[in-house]
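Visitor: The amino acid sequence is not available; the structure is as follows:
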């Protein structure tokens, strides 16, 4: 790459040196051009050898690219789809090589373009020199003369040329001849450079086609991997348990195929067998070495340094040794990595060092933030998620096959989740509230990952866990920085403030708050830098976690994907949202800074005018200027957000119309209905619910800021004011389980066998049950139909036919039930009595 750029630079030095500007006349122009061409010729002779050397290096690099392309192609095309870690690594190598080749190809294309331009330029220059009268062109349809044919044309042509208005004198013709000689030689050298440089053109085209095909294949595999991780998943772990022998056998076979090198005897490979086990020994050796070195250093410092002999630090000694061990381990691995040449060892140590840095950041955060009696609890509550992260990193390092992950990861995750729960119940009373919150989130993440893995989304659960490990590290770093800012404020900033107050007593009393001239940088770090880093850490941690499956490119696609893109209204992506949120903290600080500076300035002026005496609060009116400042700052923020979110004028018009509508809600009843409508929309009722108000049942069709529209069971449309729904007791008939209890009263004659009536009615009504279009039983199948004894009536034994029915099917189904009850009782000659009265007419 460097040599190719040097070649381009050398050519750029040589080629443009033949420039001539507009001189006094044509003769002078030819003189200057002769000098320029001679200088270009001399420079070209010096640089030709260097260009040749660089071109040979370029050719070697192209050959190396061809070899790497073939190697990566063989690696990718040979990967099995069941080995996700292997496949993603191969896809990552393919896409990286494609990007690298595309980047390295650009200088070559620029060189060829430049050479083509220069050949064309010199062709035109030579032709123009030959056409100057007296012309050296032999015929109008012949090519320009070369070095050996730079002579006069036929007599007829010479006779014709004498008639032209201008003629070169003898000196100009001599200069023209020298210019032609130099230009022709320069063109020949450039043509030779072009020919030699373009000899690799066919190879570049072939590599481009091969890598493009490889890149497309890798993207296709990436898409399948994403589908398997996020959408398809595998069979649930319960299915795995049911077929455990088969899965164990398959996992054993995959482990043998992956790590046993008995079939590779005599063939050296860097990715299996002794290399893998040698790496484990390598890591254990350096880990033991780091622990021993950390023990020696820490204990020596604790004995020699008096400041370290405090009780608080003595309680932290074990934790300090752990952090020092991690640091020495990182240092030793990074030094050893410089001497490595195996690709596997380089990749494995890189991943391990990344994990060690995470562990070091968490350890340092706990050491800084927690007191001596809390430090042990702090390490205990974070240990499950940290070790779980190490397990995932090991999976990635050894490229563990999918079947083995599917077999061992779900139960392993259950164990670690229980461990996390145990650590929380035992140690959460002895740690800060922020860490209690973080540990509960860790437990929730592990619980979600556990459910995912048991449902078959094992790789997704791995992705979620590693993301939370990175995110937890970022959170610990941000929290630690906040605590460090608090320590700085208590130890140093307060001293500066006390000195300032002592010097400017009247000013500080009048301000009655922070002195912005002293605290502006502290406030900027606390209000802007730390929150913005925390916001952007979300994207960065997602990016880092995606590298476990080499899905970094996919991350950028997700970050910039416009998941909400309404033309002429709004355009939203995850990256835009993060930028807008981060900008909020910046503009909040700007608003705070402007107000504080204005207050500081006006207070200082008022004190000076008052002779240095204290001033009253009402002497300075900041209300208007503060409001104007807020309007200006937040107005700029809103405009910037609108530009970023690509909200056009039509979108702004929508917002303006909404504000205008809000202003119109000035009357009391209208405002009540508006806020009641918001409350209803928040979830108290939803479109599609069946409600009952004042004895009227209906289906909710829409909820507006003023009223709720329902369609009654008889088909009528009603609009109920939102305030009416709140002032009266309304029932949501479908919010719970969509079933409503219905009781149909019937009466049978005294002396009727109730058990027989109950049996015959249940037997006849049960077949009426059916499923609606959503697959639900119209009548709750578990509860079914019941015939209940209600009361002793005047003329009959009163019964209830009770059942739970879907509200939306109630009307039609009730007709069938009543008809079936009547037919059943009538067919079985069960008397349905009715009230009778005897009238006695008495004559007087």
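Guide: Received the coordinates, thanks. Note that this is a predicted model, so its numbers are computed, not measured.
Visitor: When you work out contacts or count neighbours from here on, use the C-alpha atoms and nothing else.
Guide: Fine.
Visitor: Let me see the residues that make contact with stretch 505-524.
Guide: Defining contact as CA atoms under 8 Å, 6 or more residues apart in numbering, one finds that stretch 505-524 is touched by 485, 493, 496-497, 501, 589, 593, 596-597, 599-600, 603-604, 607, 612-617.
Visitor: try this one next to it:
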């Protein structure tokens, strides 16, 4: 039994020593002689590897130098490519501008590689120089260090006697005299120590000179690197200015309107053919450079004939792969039982098409480089990804019989997007685009119209709407194209294709999450609802948030935010297709409203990016507000039941208004703070505005402020939703408590609002505030001579059947006080009997009606007359 304990003690002691011994070693260290020997060995090892270190530094430098040379070549190539573009080839110009912008941004991200190398070398040089100085000052101190240039060494002027003050010199003389009188010998290195120091100085000096030599070479090349940056920045500045010109030409000036072309079609057709001949049949300098690297200059002539057919080749590739996949899947659908049972015939072509699209995307992704084929493959893959997303959405949402109609409905949009991307891939000249694009767009518009007329009624409502909206977008693009804004029309069409795919994706997610709620969450929700048996009514449904929080998060936050963010996302993708990324930054991130003060600081700025972010945050804060309300309600109910030892809570028994109001104020106040910070609104300005308007607002909104204060007092507990009140002779149940007014539902079903200040001014009565019971007196008259005791017994016995319980188990008539039947008064025609009881306020109206009926039937059945005032009229007939 002791052996394990001893083993634990030994292990603990070993661990303790393993920790403490190094600490002592660090604390006490070695003596100076040992330190010099260790330093000599370390420097000797570094010196023996000086060739390796020099080779390593040289290798790093050569890599960086080669990178610099590549950057210089690319900068020169981009400059030639940019400056050689003609204005009539917008696709080529935008491609060149985008390449220059990308290279400049990439250069800025990787800027300063030589500076980093120089910084590292400076650190090493300073470290070794300080080490040499420390070695030199060891006693006996050396005057100079041989073999190392004086410019590389560090001199501590603070230790030079020439810089000492007279007081310091006198104190130094006194110390030396005192040391001589006491026969104290100053410390000096022994012979072995001096030998170790000499070797350390030699090794450190050689390393220092190696770093200095490397630094000199790197600094020389860093100058060339900086010159390259200046040339690239010059090209970038020109590209940025050209971007502005290009944007103005596309979106403001436009191209030649179609009706102008129709006036002289022959002239514009010849111009289009000339540009096409120059574009696709000649090897001009600009055409050569726009394809990629300079090594392609001698063997790219074949690409000009191929570029016209690239899109056709990719379409043929997809069709061939689709045919092969369909043939391969036929045996699987025929002999594999699960596929045969669950996949219908109309869905099989869909599955084979989706598989073919994925295979095509994988094949096209293998095309690398920076040439025409890579650009075409990249754009084609983008088109195929979106096509696959739309087809998958249709596959999940539509019935098998509706799939073919859904594809036919969107087929014009697919082909139109493919045509637009094809125009981009072949770098079609402007003149040719101006001539052929409007007629092509007319053909797609007519095709889309017939597709909607024939197939819209055979698909779901959302697809019907998207089909007709696609027709509207095509019509808008057609109008813009006819007006001469061809490239704006292209952007509209491509943006809609991207947006259509995102809409399908978002709506499909919504349908799937709804199906998930119905099939998977519904049993869990029912089980959760059955466990919430301590409350009924609307409050119970509010507590269901604990079971549906994830569904609500996706439906109320994620999907709306995705829908909002999809708009700039699709716009960015559309502009990227045409290499207009800089235009996206100008549209989306640029502050179209920006105000500054006298000192130049922002006082207000507004951009589409900021607006969209604030709208997205609205959904987030709304969800947070709802979640906190649910948590507050759950906590409040738990505390109430624990405190009062209750297992059930009556509807509206707990006042949640104040807590909910505080939560709402905090959440939305935080949202307002976020708005102020996002828009860069200075708080000092808000303070000045608030201070200047406070007096005027105080007088003008006096009644409003009073209502607000009284509203807080009502929410603090004086009034609850569901309470019955009487104000100014009007009786009703409270349905809403606001900061300005309180709404009640009267007994006749009408909705009335009272200002909060009016409730206090009229001294309203809260009938349910105390114990929930209200005094009710019902009177009935019996004839004189009736036995009052017998009436009391009959009515008391008959009214017992009305002493029932409400839905929460409370007695409708207060059992403690019971029913009291007394003689109320003796009137002219009858003796008045009063039936007195305490009745639940909420049951008062129904109870009075039932009680009167019971009283009347009881008296009538027992032969007790209920007299009523009568008037006898005697007619006196006068004698003639």
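Guide: Yep, it's here. These numbers come from a predicted model, not from an experiment.
Visitor: Now intersect the contacts of stretch 505-524 of the first structure with the helices, please.
Guide: 485, 496-497, 501, 589, 593, 596-597, 599-600, 603-604, 607 (DSSP state H).
Visitor: any chance you could map the strands in the stretch 601-750 of the first structure?
Guide: Per DSSP state E, counting those that start in this stretch, the stretch 601-750 of the first structure carries strands over the ranges 690-693, 696-703, 707-712, 717-721, 731-732, 739-748.
Visitor: out of those strands, which comes closest to residue 63 of the first structure?
Guide: Closest approach to residue 63 of the first structure among the strands of the stretch 601-750 of the first structure is made by strand 696-703 (69.3 Å; CA to CA).
Visitor: Mind listing what's buried along that closest one?
Guide: Under the neighbour-count criterion of 16 or more other CA atoms under 10 Å, strand 696-703 of the first structure has 697-701, 703 buried.
Visitor: Now do it: which range of the second structure does it align onto?
Guide: Using TM-score structural alignment, strand 696-703 of the first structure corresponds to no residues of the second structure.
Visitor: Also stretch 241-254 of the first structure?
Guide: Going by TM-score structural alignment: stretch 241-254 of the first structure matches residues 262-275.
Visitor: residues of that stretch that come out buried?
Guide: In stretch 262-275 of the second structure, counting by 16+ other CA under 10 Å, buried: 268-269, 272, 275.
Visitor: Columns secondary structure and distance to residue 614 of the second structure on top of these, output as TSV?
Guide: Shown next, in TSV, are these (DSSP: H, G, I helix; E, B strand; the rest coil; distance: CA to CA, whole Å):
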residue	secondary structure	distance to residue 614 of the second structure
268	helix	49
269	helix	50
272	helix	48
275	helix	48
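Visitor: Quick one: residues contacting residue 168 of the first structure.
Guide: By CA under 8 Å, 6+ apart, the neighbours of residue 168 of the first structure are 27, 132-134.
Visitor: on that earlier part again, would you list the buried residues of stretch 262-275 of the second structure in CSV and tack on distance to residue 112 of the second structure?
Guide: Listed next are these as CSV, based on distance: CA to CA, whole Å:
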residue, distance to residue 112 of the second structure
268, 51
269, 52
272, 47
275, 43
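Visitor: Closest to residue 116 of the second structure out of those?
Guide: Among these, and counting by CA to CA, the member closest to residue 116 of the second structure is residue 275, at 49.0 Å.
Visitor: The closest one against residue 432, yeah?
Guide: Yes. Between residue 275 of the second structure and residue 432 there is a contact under CA atoms under 8 Å: 7.5 Å.
Visitor: What residues in the first structure pair up with stretch 98-109 of the second structure?
Guide: If you align by TM-score structural alignment, stretch 98-109 of the second structure falls on residues 92-103 of the first structure.
Visitor: what's the average distance of the matching stretch to the second structure?
Guide: Mean deviation of stretch 92-103 of the first structure relative to the second structure after superposition (mean CA distance after the TM-score superposition for the first structure): 2.4 Å.
Visitor: now stretch 458-474 of the first structure
Guide: Mean for stretch 458-474 of the first structure is 1.3 Å (mean CA distance after the TM-score superposition for the first structure).
Visitor: For the helix ranked longest in the first structure, give me the average deviation versus the second structure.
Guide: If you go by DSSP H, the first structure has its longest helix at helix 26-77. Compared with the second structure after the fit, helix 26-77 of the first structure shows a mean deviation of 4.0 Å (mean CA distance after the TM-score superposition for the first structure).
Visitor: now do stretch 121-130 of the first structure
Guide: Mean deviation for stretch 121-130 of the first structure: 4.2 Å (mean CA distance after the TM-score superposition for the first structure).
Visitor: what residues does that stretch touch?
Guide: Residues contacting stretch 121-130 of the first structure (CA under 8 Å, 6+ apart): 136-137, 144-145, 176, 179-180, 183-184, 187.
Visitor: So which of these sit within helices?
Guide: 176, 179-180, 183-184, 187.
Visitor: and the counterpart of residue 560 of the first structure in the second structure, how far is that from residue 452 of the second structure?
Guide: Alignment note: residue 560 of the first structure maps to residue 589 in the second structure; criterion TM-score structural alignment. Look at residue 589 of the second structure and residue 452 of the second structure: by CA to CA, to the nearest Å, they are 37 Å apart.
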